[in-house]
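In: got a structure for you, letters missing:
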C-alpha cells in the first residue's frame, strides 16, 4: 500500500509537468511572484518566456555581501510545479530544464537568507505531499540499507574518480586556515586538505602499529590506506557497495597493503566478533547519515559490543541538521533523500550524543566534538567544477556504457541532477545551515588520550 501511495505522488508530480492549462498557470505564477516579492536580502530577477522581467529584492540596499542571480523560465510547467511542490518542484523543474539559473549557489543563499519571508519555501500542497512521503519512507533494515547504498555508490567508479581528488575521499576535508598561508604561496590542493582530515582521525584515535581497527564505511579505501601507511596497523573495513569494494581492493593491492587491510561486503549489524577479541579502535567517516533515525541507537550498541572495553577509542564524522529545523526535516521529504541518498537521515548533534550514551550503556564517553561543516562549501564547489568539466569526456561515456538503456537525454538529466545536488549542499554549508561534526569517544580510563598532556 505504501508503495502505491508513493507511486501516486510521483505520478501527480509527473502530471504537473504536462499540465499547461492557462488559468491554473496564471494563478500559480501570480502566487509565486507575490511570494518572491517578499525577498529582503539579495536580489532575484525572474525572466518569463515572453521576456517579462520581475525584480525581487534590492541588492543596492543590502548591508552585506548579498547574493544576486536570475531565474529564466523556459516552460510554464515550472510555475505549476513550484506552486504545488515548492522546493521539490523547483528541483524537478531544474533537472528537466524547465527553468535555468546561472548561479544556483546564489539562488539557494537568497532562499536561506529570506527563509522567514518566504514561508520556509512551502505551500499547503507541498507540505501535504512531503509529509505523506515522510510517513512512507522505509526504515534502513539490512535489505533496504543495501539497496540504498547501491543506488548512490554503485553508479560508476569512473564517475566518482572524475570529480574527487586522487585519494578518492568522498567526505568533508579540513582546509588549512587562511591565517597559516604564506604570502604568494600556491592554493592548497583538495588532496592535501583530505589528508589533513584523515590524519585528524588517525591522531584522534591514537592509532598504533599494534591496533586492530574497524572502519565502518570503506569508501574507496583512502582512510585505510593512509592509516596503514602512517602507523602499520591492521584494518577491517566494511562496505555495502560492491563497486566500491572492487576498486578499494585494487587500490589497496596497488599500495602493497593487502596483508594489513581486509575489506568486507558486510553490514555493521551482521559483523561477528573477531576471534582475537574486540577492536582496539573504531572509525566511521560520513557513514552515520546512512544509518537512519530508527537505527542510531542500534548502531552505537554495535560499537559498544565491538570496541575494546579497556581503553578503546572511536571517532565518527557525520553531517548534522540544526536542532531548530530537525523535526520539520524528519517529517518531510527533500531533494537529497529522494534523488541522491535514498534512506539518508541527518541527525542533530544532541541526537548523536544521546544515541552514543544509550547505545553505549553509558560506557562510551564523548571526549571531543569538532564542527568542520564550513570546510565543505569549497569542497563541494570544487567537486561540481570537476564534475561539469569532465562530464562530456569522461562521465557521460561511462554512464552510457555501464547503464543499459541510458539515453543522451537521460545523461543530461543526470548531469543537471548532480549539479543541483552539489550546489544545494554547498549553499547549506556556506550559510552554516548544515554542520559536519567529528566526534571522538572513548572508554572511561582511555589513557592514550592523555599521551601529550603533562600529568
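Out: Alright, I've got the coordinates. In this text, all values refer to a predicted model and were calculated from it rather than measured experimentally. Numbering: from 1, shown residues only.
In: from here on, contacts and neighbour counts on C-alpha atoms
Out: Will do.
In: residue boundaries of the helices in the stretch 301-450 of the chain?
Out: With DSSP state H, counting those that start in this stretch as the criterion, the stretch 301-450 of the chain has helices at 326-331, 335, 349-359, 375-390, 396-402, 408-430.
In: helices or strands next to the third one in the packing?
Out: Pointing back at helix 349-359 there. In terms of contacts (3 or more C-alpha pairs under 8 Å, 6 or more residues apart in numbering; DSSP states H and E), helix 349-359 is packed against helix 296-306.
In: below is an additional structure, to be compared with the one above:
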C-alpha cells in the first residue's frame, strides 16, 4: 500500500484514478462514472509522493512541475477536475488536506503576505504581469482581457465573450458624454480604450506594471483615442492623494484580488475620495462563496504573491466604512470557468512557443495554475462578483432598466 492510499481513498469515489509508483506497482481509486475523468499518474520518485502527503496542493504542483509526477492518461486539467469534482463546495464537501492548525497557519500567512505596502505591491505585480506581454498574447483574446469573460451564450468565442463583458460593465457605469473615468488596474488598456470608443468620455488607466503600461499606450495611439485615453504608472493610494474628487466613474476589473485583505478599507476610502459627489464605481472581482478564507501556498508562492480572494461579506463590510452605497450586485457563477477552459486550451495549443520562451517547468506550472483555477470555479468555492457602488442615492436611475438598454446599444 502506497503512502498516498489513505489520502486518495477518502477523496476519489467517482471517476477513476490509477497511481503507478516508482517501482511500477499500481493502485486504483474510485470507479468509472459518467462525467468524471479517468486519469493515470506515474511517480518517478518517492520524494514526489512524500511532497503530496506533506502539503497536497503545493506538493502536487511542485511534483508535477519537477517531473516527479507524470500524467500518462488524461492531463493536469482532468486530474484536478477529478479531485475537485469529488469534493464540490456547493454540496457541503471539502477537500480536507490540512489540519485545523494547518488552516490557521495558512490564515496567518495570507494576512501577513497581503499587507501590500506600495513597494511590495509593485514587486508582486511585476512577479505576475512583467514576465512578458508575448506570453499573454498566446492565450488571451485579441484584446488581451485577463479577467472573467461574460457568456450570455456558451457557444460564443472567447473574443465575443470578452467583448460582451466590456459592454456589460460599460452599461452598469451609466456613461454620459464628458465624464471622466478612472480604470484602476487597467491591464493592457482594453477596457479604457473600449469605454472611450463607446462613449464620448475621457479615461485614465492606472497600473503598476511597466510591461502593461507601455503596451497600453501603444494600443491607445493605434486605436486613435490617445487624445482621450491616457495611462499612468501609479498606485491607487497615491492617485487618491493627488486627484481627489476628479472622476465621475471608476471601473476596476480583476484588480481587487491584489489589494490584500489588510487594505480593503484603504481601497474603498481611496475610491470614494477619487469620485465626484455623484460618482459611480463598478468593481469586478473574483470572490469566495461563503465565509472568508486563506490563499493556498501554491498561489502565494508561484502565481499571485500578496493576493487574496475576498468573500462578499468582507468586500461589502469594507466599503461601508467609506459610506459607499451598494446599488447593484451580480454573481457570475460559471463564467470564469468557461473563460479559463478557453485560456487552458490556447495554452496547450501554444506549448512549443511557451516552452521555448519560458521553459518546461514554467509551462507545467502555468497549466497547473489554469487547471486549478478552472476547478475552483466549477466545483470549488470561487465565483465572480460585479458590485456597483454610488456615493449618492440619486446618482443612478430608479430601476435597472437602463443597464439592459445601454448594453443592447453597445452590442452586448
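Out: Okay, I see it. All figures in this text were calculated on a predicted structure; none of them were measured in a lab.
In: figure out which of the helices of the stretch 301-450 of structure 1 is closest to residue 274 of structure 1.
Out: Evaluated over these, closeness to residue 274 of structure 1 peaks at helix 349-359, with 20.3 Å, by C-alpha to C-alpha.
In: closest to residue 300 of structure 1 out of the helices of the stretch 301-450 of structure 1?
Out: Using C-alpha to C-alpha, the nearest of the helices of the stretch 301-450 of structure 1 to residue 300 of structure 1 is helix 349-359, at 4.6 Å.
In: buried set for the closest one?
Out: 349, 351-353, 355-359 (16 or more other C-alpha atoms under 10 Å).
In: make JSON lines from the helices of the stretch 301-450 of structure 1 and add distance to residue 437 of structure 1 to it.
Out: Output for those, formatted as JSON lines (distance: least, C-alpha to C-alpha, whole Å):
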{"stretch": "helix 326-331", "distance to residue 437 of structure 1": "16"}
{"stretch": "helix 335", "distance to residue 437 of structure 1": "22"}
{"stretch": "helix 349-359", "distance to residue 437 of structure 1": "8"}
{"stretch": "helix 375-390", "distance to residue 437 of structure 1": "11"}
{"stretch": "helix 396-402", "distance to residue 437 of structure 1": "33"}
{"stretch": "helix 408-430", "distance to residue 437 of structure 1": "12"}
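In: how about these, which one is nearest residue 43 of structure 1?
Out: Once the helices of the stretch 301-450 of structure 1 are compared by C-alpha to C-alpha, helix 408-430 is nearest, at 16.1 Å.
In: if we can go back for a sec, return the member of the buried residues of helix 349-359 of structure 1 nearest to residue 306 of structure 1.
Out: residue 359 (12.0 Å).
In: which residue is the nearest non-sequential neighbour of that closest one?
Out: Closest residue to residue 359 of structure 1 apart from its sequence neighbours, by C-alpha to C-alpha, 6 or more residues apart in numbering: residue 301 at 4.2 Å.
In: the one you found corresponds to which position in structure 2?
Out: Per TM-score structural alignment, the equivalent position to residue 301 of structure 1 in structure 2 is residue 269.
In: so who does its match touch?
Out: Residues in contact with residue 269 of structure 2 (C-alpha atoms under 8 Å, 6 or more residues apart in numbering) are 319, 321-322.
In: now the equivalent of residue 124 of structure 2 over in structure 1, nearest residue through space, not along the chain?
Out: The alignment partner of residue 124 of structure 2 in structure 1, by TM-score structural alignment, is residue 148. Leaving aside its chain neighbours, residue 148 of structure 1 sits nearest to residue 342 (5.4 Å; criterion: C-alpha to C-alpha, 6+ apart).
In: again with residue 372 of structure 1
Out: Spatially, and ignoring its direct neighbours in sequence, residue 372 of structure 1 is nearest to residue 436 (5.4 Å; C-alpha to C-alpha, 6+ apart).
In: just give me the match in structure 2 for that neighbour.
Out: So residue 436 of structure 1 corresponds to residue 384, using TM-score structural alignment.
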